[in-house]
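> Here is a sequence with its predicted model. Questions after.
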Amino acid sequence: MTPDLGPDPADAPPLRWGILAAGGIARKFAADVPAHTASSVVAVGSRSAERAEAFAEANGVGRAHGSYEELVADPEVEAVYVASPHSEHRDHALLAIEAGKHVLVEKSFTRNAAEAREVLDAARERGVFAMEAMWSRFLPHMAALRDVIGSGAIGDVVTLVASHGQAIAHVPRMAQPELAGGALLDLGIYPVAFAFDILGEPRSVHATGQLTEAGVDATLAITFGYEAAVAQLSTTMLARTHNVAEIAGTAGRITAEATFFAPGAFTVHPHEGEPWRVAPEVVGGFQYQAAEVARRVHAGELESPLRSWAEIIGTQTAMDSIRRQVGVVFPGE
């Protein structure tokens, strides 16, 4: 079969973006969106005017604001990409929503499910679009993977295995509870969201792991239970793992190559017949989620069915359970 790769981001209507927080991930957004969509990044905001100006100059952004309040008040900004640390997502999303801006909030959406509900309730009340920036959900190979599974090519899914590990424990924000550090919200959310994508919300969540001296999760092993399937997930910030995923069904299996949540490829291994590979060519990657926001905003919709509000809350609820089971609590929770 020739699987569906999803819509071309270049075909999406235009949207004028502002970037909140001028960090590394914001640079990728600033590069990918204007290069591959009809949308533009018109402004950036930082707590430091000098940092905002340096980012704007380096990334071709027209206006720099020395505060987040100035950014969300900018009349040229239609949507805000929230790229601050996890601990600040709730406050910064609410700031943009109160200003009447649509929001794309970097994963994880918030620290916990209660904060996620608060943000989404505010978006509903204000009538603006809101979504988590789970970029992998919108990539061509993921659209193709869902299409292949939906076609019955591997039968009924029985098991899913996915891991994400990076040796980044030395990065300051990863180690700090006050910044909602740890492996789960930064790295583990990818395999967790992958399981939600393929199998939906689990019936049961079991977790074990090791914590750092500061009390954030360093390594986790997670099992999701479903009516007729099991997902085995793992994450660590102490070592780089293979970062692959496998989905096994009653008629075959799919192996998603490293890094499974980034633009990449997968191979279908049917029980009968020869293996076949799907490898879409992708330059960039963040443009696909930005294009989805633009399409939904222009259609007058408040959420995307590909990363719905119910799923965002479900994912945060599962991660709350994981953290409870291993004993991770962030300041202020």
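Yep, that arrived. Numbering: from 1, shown residues only.

> only C-alpha atoms for contact and neighbour calcs from this point on.
Fine.

> Tell me, how many residues neighbour residue 200?
14 (other C-alpha atoms under 10 Å).

> Equivalent analysis for residue 126, please.
Count around residue 126 with other C-alpha under 10 Å applied: 15.

> Helices of the stretch 201-333 of the chain, residue ranges please.
With helices called from DSSP state H, counting those that start in this stretch, the stretch 201-333 of the chain shows them at 287-298, 309-326.

> adding another structure so you can compare the two:
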Amino acid sequence: MTPAFPTARTPNPLDAPPLRWGVLAPGRIAAAFVTAVSRYTRQRVVAVGSRSLDRAQSFAAAHGIERAVGSYAALVDDPAVDVVYIASPHSEHATQAQLAISAGKPVLVEKAFARNAAEAQRVAAAARDAGVPAMEAMWTRFLPQTDVIAQLLADGALGEVTTVLADHGQYFTHDPQSRLFAPALAGGALLDLGVYPISFASFVLGAPDAVVATGSLTDAGVDAQVSMTLVTGSAQACLNTTLLARTPTTASISGTTGSLEISGPFYAPATLALTTADGRSVRPPDPIAGHLGLCHEAAHLAQLIADGATESPLLPLDETVRTLRTIDEIRRQVGVTYPGE
């Protein structure tokens, strides 16, 4: 008998009630977000804000957005904007999220949610005090495949989980002006790439009891490569992230009665291969492929807002803070501190 995959319970993103979105800080990931939302949801991106009006206007023209403004304050104060998507460098997330929250606007904040756990906690507290929804844009959590994995774990399909493996490495030419290499912009592999395997380990195992990390730094002092072991009870997560090489970006979960392999990139719609004593079964990627899967996080937040909820049950703010607390400890061990911390 071949092991079976459960059916994903993830709603069709087209079912989420349409809201009017404002994009704060246009760039590459913002372009991917707008494309996904426009193609696979009923959400409408109606405004884009940047410190550069020319940049905002250029982005608006490229994506058919009706309004462009030359300040973040003008974007969050726009009465025609229902919800704000923040796509700026990590160093700016907390300040800009609080700006939107103070204007009464729900926020979807790109990963990593903030530079550190203290900043994330302040944003979470501000959102809760204001009764405004806030959510990290860790898009993997909202993909249909993630719900399938959650059901397999809840059903004990793998037995007692003992080992989680995950990596995320990309090669980037060293550029001191790039946000990835700039300490002032909270650069480095961890917040941009490593947050994916760390969040994945949190999803599978929960909060770690112990963290062991080693890594290498760039000349500017941000993390170039980090290897980590997170220990939760009797289970271990072995994770790696790097700016120095393109790695397989795969993940796996192994337990006493089975294992699940997730093809690369594991954080995007991917192939799942389930192996148990009954045999091996393969689930192909979801039909909404690649970064178009960003549509699910937008639809999820829109539904939460329509339902009057203030936090996501799939990724609560406490877990977002906890993940950054883990990253804080990893940074402490490898010797990374951002200016002003």
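Okay, I see it. Nothing here was measured: the structure is a model prediction, and the numbers come from that model.

> most packed of the helices of the stretch 201-333 of structure 1?
Of all those, helix 287-298 has the most neighbours on average by mean count of other C-alpha atoms under 10 Å, namely a mean of 23.

> corresponding residues in structure 2 for it?
Using TM-score structural alignment, helix 287-298 of structure 1 lines up with residues 295-306 of structure 2.

> mean offset of that stretch relative to structure 1 (after superposition)
Superposed on structure 1, stretch 295-306 of structure 2 shows a mean distance to its aligned partners of 0.7 Å (mean C-alpha distance after the TM-score superposition for structure 1).

> Was I right to think residue 8 of structure 2 contacts residue 152?
No - with contact defined as C-alpha atoms under 8 Å, residue 8 of structure 2 does not reach residue 152; the gap is 10.7 Å.

> residues contacting the closest residue to residue 70 of structure 2 other than its chain neighbours?
Spatially, and ignoring its direct neighbours in sequence, residue 70 of structure 2 is nearest to residue 53 (4.0 Å; C-alpha to C-alpha, 6 or more residues apart in numbering). By C-alpha atoms under 8 Å, 6 or more residues apart in numbering, residue 53 of structure 2 lies in contact with 68-71.

> Repeat the analysis, applying 7 Å as the threshold.
68-70 (C-alpha atoms under 7 Å, 6 or more residues apart in numbering).

> Return the distance of the equivalent of residue 231 of structure 2 over in structure 1 relative to residue 45 of structure 1.
Using TM-score structural alignment, the equivalent of residue 231 of structure 2 in structure 1 is residue 225. To residue 45 of structure 1, residue 225 of structure 1 is 42 Å away according to C-alpha to C-alpha, to the nearest Å.

> neighbour count winner among the two?
Shown here are residue 225 of structure 1 and residue 45; by other C-alpha under 10 Å, residue 45 has more neighbours (27 against 18).

> ok so, going back, just put the helices of the stretch 201-333 of structure 1 in JSON lines and tack on distance to residue 76 of structure 1.
Shown next, in JSON lines, are the helices of the stretch 201-333 of structure 1 (distance: least, C-alpha to C-alpha, whole Å):
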{"stretch": "helix 287-298", "distance to residue 76 of structure 1": "15"}
{"stretch": "helix 309-326", "distance to residue 76 of structure 1": "27"}
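
> Out of those helices, flag the one nearest residue 97 of structure 1.
Smallest distance to residue 97 of structure 1 across the helices of the stretch 201-333 of structure 1 (C-alpha to C-alpha): 13.8 Å, for helix 287-298.

> top of the contacts of residue 53 of structure 2 by neighbour count?
Most neighbours among the contacts of residue 53 of structure 2, by other C-alpha under 10 Å: residue 68, with 25 neighbours.

> how near is the aligned residue in structure 1 for that residue to residue 46 of structure 1?
Alignment note (TM-score structural alignment): residue 68 of structure 2 maps to residue 64 of structure 1. To residue 46 of structure 1, residue 64 of structure 1 is 8 Å away according to C-alpha to C-alpha.

> Surely the match of residue 231 of structure 2 is in contact with residue 204?
Yes - using C-alpha atoms under 7 Å, residue 225 of structure 1 is in contact with residue 204, at 4.9 Å.

> Structure 2: which residue goes with residue 262 of structure 1?
Superposed on structure 2 with TM-score structural alignment, residue 262 of structure 1 falls opposite residue 268.

> ok, the residue most central in space within structure 2 - contacts?
By C-alpha atoms, centre = their mean, structure 2 has its centre lying nearest to residue 138, at 1.9 Å. Counting by C-alpha under 7 Å, 6+ apart, residue 138 of structure 2 makes contact with residue 111.

> what does residue 160 of structure 1 give?
Residues near residue 160 of structure 1 by C-alpha under 7 Å, 6+ apart: 230-232, 246-248.

> To which residue of structure 1 is residue 245 of structure 2 aligned?
Superposed on structure 1 with TM-score structural alignment, residue 245 of structure 2 falls opposite residue 239.

> Find the residue closest to that match in space, skipping its chain neighbours.
The shortest distance from residue 239 of structure 1 to any non-neighbouring residue, by C-alpha to C-alpha, 6+ apart, is to residue 167 (4.2 Å).

> List the residues that contact the aligned residue in structure 2 for that neighbour.
Aligning on TM-score structural alignment places residue 167 of structure 1 opposite residue 171 in structure 2. Neighbouring residues of residue 171 of structure 2 by C-alpha under 7 Å, 6+ apart: 243-246.

> let's see 8 Å
Taking C-alpha under 8 Å, 6+ apart as the criterion, residue 171 of structure 2 is in contact with 242-246.

> Narrow those residues to just the buried residues.
Burial by neighbour count, 16 or more other C-alpha atoms under 10 Å: within the contacts of residue 171 of structure 2 this picks out 242-243.
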